Structures are given as structure tokens and as C-alpha cells.
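Student: Give the three-dimensional model of this entry:
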Amino acid sequence: MAVPVLFLQTFPLLRALPEATLAALASQASDLVFAKRAVVLQKGPPTPSLCLLAEGRLQAVDFTIDGREVGLYFINPGDYVGELSIIDGLEQPEFIIAVARSRIITLPRNIVRQAIFATPATAESVTLRLSARLRAQSAQRTILSLTNPLQKICAQLQLLVVAPGATQNRISNAPTHQEIAIMVNTSRETVTRVFQVLQAHGAVQRQGNDLVLGDAKMISQIAKGDLDLPKG
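Tutor: Sure, this is the predicted structure:
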């Protein structure tokens, strides 16, 4: 099903494309809806389409050797996923899961790849996005190497604060305790206990679906290993 050109122009990635290119993409695009926990992209097979997230939220996940799920990064509305396989034609490196009911626009690989490389501004945008994602995943690996759950989770909160959608120590549409648990490779119960400690010290607070860091300095000190908090 074709997608209106004006709708495609709402995605930052596509704004620099010529009108004729946008029209060609729109005629080949599909508008899909995925239920919560549905698999949007499978790990392994090359991705047939670039996925643009219009509504909802996605998470990239993988599994450890012992079968534990590990969250890698989130995809928020306006962002996209599947670009690695689109660019090099190789395997999709991780699973992409809908963590909320999500609306996704898909663009076929061949036509969107040609459009990206034919438009310097769009190619630069993809390159910068890949760079940001690589840096974030490097930081994520550092977090996974930590052994103190409190330090781990505070380091993860710091990483989420600088992610897209976070402003002034506020994480919009913050991940659930379960989602944070798979990001730092621990249990949901451990995350809940850590949040209880942080809330008791005024370091974090929930405001609707958002998470506010009430004491960003404390979070930073814990993340660096310079401060610990009593558990009682």
C-alpha cells in the first residue's frame, strides 16, 4: 500500500531527498502495524526493507550464550532501523521487537539504498546515526561489565538521559523495569529494588510515563563508582 509523500517528509531521514525520489519511495512503501512483543525484524536474514517508526516504540535485543535476553537500544518515533543490512546486504545483527503497539513504514531495500547514496545529505545523516549508535553500544558494553547493580542501573539512566527523546534530566516514555533489566542483564526484581533505593534518596521520580532524575549529580557519582547508597 502506497504512503503519502507528505507523510514520508515527516521523517528527518527523508527530508533532504528530491521530490521525485520521495514520490518513488512513497509508491513502494508499506504501512504496517505490529502488536506489542511482535518481532519486527528477525536476527539473521538480510533486511528486505528499511523500517521507519511512525508510532510506538521498538527495542533491539539479542541473547547471551546462556539464553538471557539483553536489550541493546531503543527506536523512538521518527527514527529508523535496519540500515546496516540495507547498506551492506549482510545479515541483520539483532532482533527488533515492538515494546508497544507500533506503526511502521517500510521502504524496499534496493530503492531506499539507491536514494541514500544518491543524496549526500541523506548519506551523511545515516553515517552520523550509525556513529551515534556505535558509541551508544560501546557505552552499553561498559555498563554490562559492571558488577554492582546500583552502579549499573545509574550508568544506564545516564545513557538514557542523553538518548533521543530525553531532555533536561527527563527520560520521556521511560523504559519499564523489565526493559531496563534486559538492558543491564539483571532481573526485574533487582531493578525494582534499586529504584526503591534511588526514590528514597530523591534521585529519581516517576511523572506519568516519564522518569525524572531529581538528583543528577548523585546518579553520576554512583555511576562512576564514587558513591554508594545504603540499601536499608
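
Student: make it CA atoms for all contacts and neighbour counts henceforth
Tutor: OK.

Student: Going along the chain, name the helices of the chain.
Tutor: For the chain, the helices defined by DSSP state H cover 5-8, 19-28, 83-88, 109-118, 120-144, 149-161, 177-184, 188-200, 216-224.

Student: what is the orientation angle of the fourth one with helix 19-28?
Tutor: What that stands for is helix 109-118. Computed by axes from the mean of the first three to the mean of the last three CA atoms, to 10 degrees, the angle separating helix 109-118 from helix 19-28 equals 160 degrees.

Student: Repeat that for the fifth one.
Tutor: Inter-element angle recorded for helix 120-144 and helix 19-28: 60 degrees (by the same axes, to 10 degrees).

Student: Which strands or helices does helix 120-144 pack on?
Tutor: For helix 120-144, the helices and strands in contact under the criterion 3 or more CA pairs under 8 Å, 6 or more residues apart in numbering; DSSP states H and E are strand 69-75, helix 109-118, helix 149-161.

Student: Could you work out which of the helices of the chain reaches nearest to Ala35?
Tutor: Judged by CA to CA, the one of these that comes nearest to Ala35 is helix 177-184, at 16.7 Å.

Student: Contacts for the closest one, please.
Tutor: Helix 177-184 is touched from outside by 69-73, 143-144, 152-153, 156, 187-188, 190-192, with contacts defined as CA atoms under 8 Å, 6 or more residues apart in numbering.

Student: Mind doing that once more with 10 Å?
Tutor: Outside of helix 177-184, the residues within contact range by CA atoms under 10 Å, 6 or more residues apart in numbering are 59-63, 68-74, 99, 140-141, 143-146, 149, 152-153, 155-157, 174-175, 185-192, 195.

Student: One more, please, to line up against the first structure:
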Amino acid sequence: MPIPFKTVTSIPLLQGLDDDTLNKVANMMVSRAYLPNDVVMRKGNSTDNLGFLLRGVLQVVDLSEDGRETGIHLIEPGNSFGELAVIDGLPRSASVIALKSSEVAFLPNAQARSLIFNRPLVAERMLRHFAKALRTSTHQRTLLGLPNAFHRVFAQLHSLVRETPQGMVIELPKQHEVAIMVNTSRETVSRALHTLIKLNVIEKKGTVLIVHQPAQLKSAAESGLEELSDLKSNKSGM
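Tutor: The predicted structure is shown next:
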């Protein structure tokens, strides 16, 4: 379906462009709805558009050598994706799947390239986006290099902490989604979460984790089970 002009003006990459350009972009875009686990983009496919997430949550995934899905990073509303293939014309370098019911707007490749190459404001934002993505990718590779699965789960959870007026929270993805992010089993994720809950580091409320002890979660993310062993000892001695 077509994209309303107001929706286009809310996309961070396009904000500040003149109304004539935004109207043209809106007329060229189409949106599609996706259900959880739907494939939005598939690795190896040819390039034909640039995606913008309007609502929902997406995950960029790749396959490891042993055939396991490995989560690279999450895509949140307002973010664009698929830029590399748009810029260099090569096949998609990773797949994108929907974690929740999502709506995505697509801008055809030719128009996306014109904006990126001919509009300095868009080009600057795209460079900042690539810099952030590179930092995220570097962090994720470091995380996946941790030998202990519990440690990887703690580090991933810490990276998802957000500060809100109600305190520090984690909008918890499903356990199998966390498992994909850190290359472990859903059962391991469940046990790691239970350990943190038992020690009152976090509390589960629906799909949200309330972080009661941010410093302890940070220490667990940095030191793994050793830090939690110290916390257990302190609690047992009280």
C-alpha cells in the first residue's frame, strides 16, 4: 500500500528534506506487513529496494558454518536496512526476519541510490548509520567469542538495557531469539535468566525485565559466572 506523506517525514534518514522530494519519495514507496518469523530479506537475493521499518522489530541473521542461525543485530522502528546491497549492487549479505508483527516501507533501488549519492544530508546520516552498525557488529563478534554460554547471555542482556522513567528495563526478545543472538540453546538462555532472577538482579514482568541491580548485571556481562558466584556467596552469608 502507498506510504502517507506524514509517515515519510517521520523517517530519520529523510527528515529535513524539502517537501517536493519527500512527496516524490512517498509516491515511490510501498509498505508490506509481516508476521513473526517471516523473511523480509533473504541472503543472496538480488537488490531491488531499501527497507525502512515503520513498526515492529526485525533481526538481521546469518548462517554459521555448522548451519546455525546467528543474530547480528536488531532493527528498530525508524531504522533503514539493506543499504550495502543498494550501494554496491551485490546480493544481500544477510537475511532479515520479523521478530514481531511488523510493517516495512520499501524504496526502489534507483531512487534510494539517488538520495544517498546526491543529498549530502542523507549521505552524512548513512555514514553515521554505517559507523553505528560497524560498532554493533564488532561488539557482537566480541560477544560471540566468549567461551562460556552463560557469559554470552549476560553480555547480550546487558546490551539490551534501556533507561526509562520507571528505571532500567530490558524489552525481552523471545528466548529462542536471544539464543540465536549468542549462538546457544534456548534452554541455556532459560537457565541464565533463572539465575539472574533468583539473585534478584532482574525481575520478569510480562515481556519486560526490570533490572534491579544494574551494576551486578554489568559485572556479570564483563566477568561472567565468576561475578555471580561472588554475589551468591554474599547472599548466602547474609
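
Student: where does the TM-score land?
Tutor: The TM-score (TM-score structural alignment, normalised by the length of structure 1) is 0.91; 227 aligned residues with a CA RMSD of 1.8 Å.

Student: for the helices of structure 1, which one ends up most surrounded?
Tutor: Comparing the helices of structure 1 by mean neighbour count (mean count of other CA atoms under 10 Å), helix 149-161 ranks first with a mean of 22.

Student: How far away from the center of its chain is that one?
Tutor: Taking CA atoms, centre = their mean, to the nearest Å, the mean C-alpha location of helix 149-161 of structure 1 is offset from the chain mean by 15 Å.

Student: what's the angle between that helix and helix 216-224?
Tutor: When the same axes, to 10 degrees is applied, the directions of helix 149-161 of structure 1 and helix 216-224 differ by 120 degrees.

Student: Adding distance to Pro45 of structure 1, write the helices of structure 1 out as CSV.
Tutor: Below are the helices of structure 1 laid out as CSV (distance: least, CA to CA, whole Å):
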stretch, distance to Pro45 of structure 1
helix 5-8, 26
helix 19-28, 21
helix 83-88, 9
helix 109-118, 13
helix 120-144, 20
helix 149-161, 29
helix 177-184, 24
helix 188-200, 31
helix 216-224, 37
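
Student: Now Ser31 of structure 2: closest residue in space that isn't a chain neighbour?
Tutor: For Ser31 of structure 2, the nearest residue in space outside its immediate sequence neighbours is Ala105; the separation is 4.1 Å by CA to CA, 6 or more residues apart in numbering.

Student: And Glu227 of structure 2, by the same measure?
Tutor: Ala220 (5.5 Å).

Student: Give the equivalent position in structure 1 for that neighbour.
Tutor: Aligned by TM-score structural alignment, Ala220 of structure 2 pairs with Ile222 of structure 1.

Student: I figured its match hits Asp228, correct?
Tutor: Yes: with the criterion set as CA atoms under 10 Å, Ile222 of structure 1 and Asp228 qualify as a contacting pair; they are 6.0 Å apart.

Student: Pull the contacting residues for the spatially most central residue of structure 1.
Tutor: In structure 1, the residue lying closest to the centroid (CA atoms, centre = their mean) is Phe74, at 1.5 Å. Counting by CA under 10 Å, 6+ apart, Phe74 of structure 1 makes contact with 57-61, 81, 96-99, 160, 163-164, 175, 179.

Student: Please say which position in structure 2 Thr176 of structure 1 maps to.
Tutor: Thr176 of structure 1 maps onto Lys174 in structure 2, with residues paired by TM-score structural alignment.

Student: What distance do you get for the match of Ala220 of structure 2 to Leu229 of structure 1?
Tutor: Noted for Ile222 of structure 1: a distance of 8 Å to Leu229 of structure 1, by CA to CA, to the nearest Å.

Student: list residues touching both of the two?
Tutor: Any residue near both Ile222 of structure 1 and Leu229 by CA under 10 Å, 6+ apart counts here, and that gives Leu150, Gln151.

Student: quick one on the thing from earlier: so what corresponds to the residue nearest to Ser31 of structure 2 in structure 1?
Tutor: Using TM-score structural alignment, Ala105 of structure 2 pairs with Ile105 in structure 1.

Student: right, and that match touches Phe34 too?
Tutor: No: using CA under 10 Å as the test, Ile105 of structure 1 is too far from Phe34 to be in contact (11.0 Å).

Student: who has more neighbours, those two?
Tutor: With neighbours defined as other CA atoms under 10 Å, Ile105 of structure 1 and Phe34 compare such that Ile105 has more, 22 against 17.

Student: now the contacts of Phe74 of structure 1: which count as buried?
Tutor: Buried subset of the contacts of Phe74 of structure 1 (neighbour count, 16 or more other CA atoms under 10 Å): 57-61, 81, 96-99, 160, 163, 175, 179.

Student: what's the closest of those to Ala132 of structure 1?
Tutor: Using CA to CA, the shortest approach to Ala132 of structure 1 within the buried ones among the contacts of Phe74 of structure 1 belongs to Ala163, at 9.6 Å.

Student: Grab the nearest non-local neighbour of Ile87 of structure 2.
Tutor: Sequence neighbours aside, Arg113 is the residue nearest to Ile87 of structure 2 in space, at 6.5 Å (criterion: CA to CA, 6+ apart).

Student: State the distance from that neighbour to Pro120 of structure 2.
Tutor: Taken as CA to CA, the spacing of Arg113 of structure 2 relative to Pro120 of structure 2 amounts to 12 Å.

Student: so what's Ser185 of structure 2 up against?
Tutor: Ala149, Gln175, His176, Glu177, Val178, Ala179.

Student: ok, the first one touching Ser190?
Tutor: Same thing as Ala149 of structure 2. No: because the distance of 11.5 Å does not satisfy CA under 10 Å, Ala149 of structure 2 is recorded as not touching Ser190.
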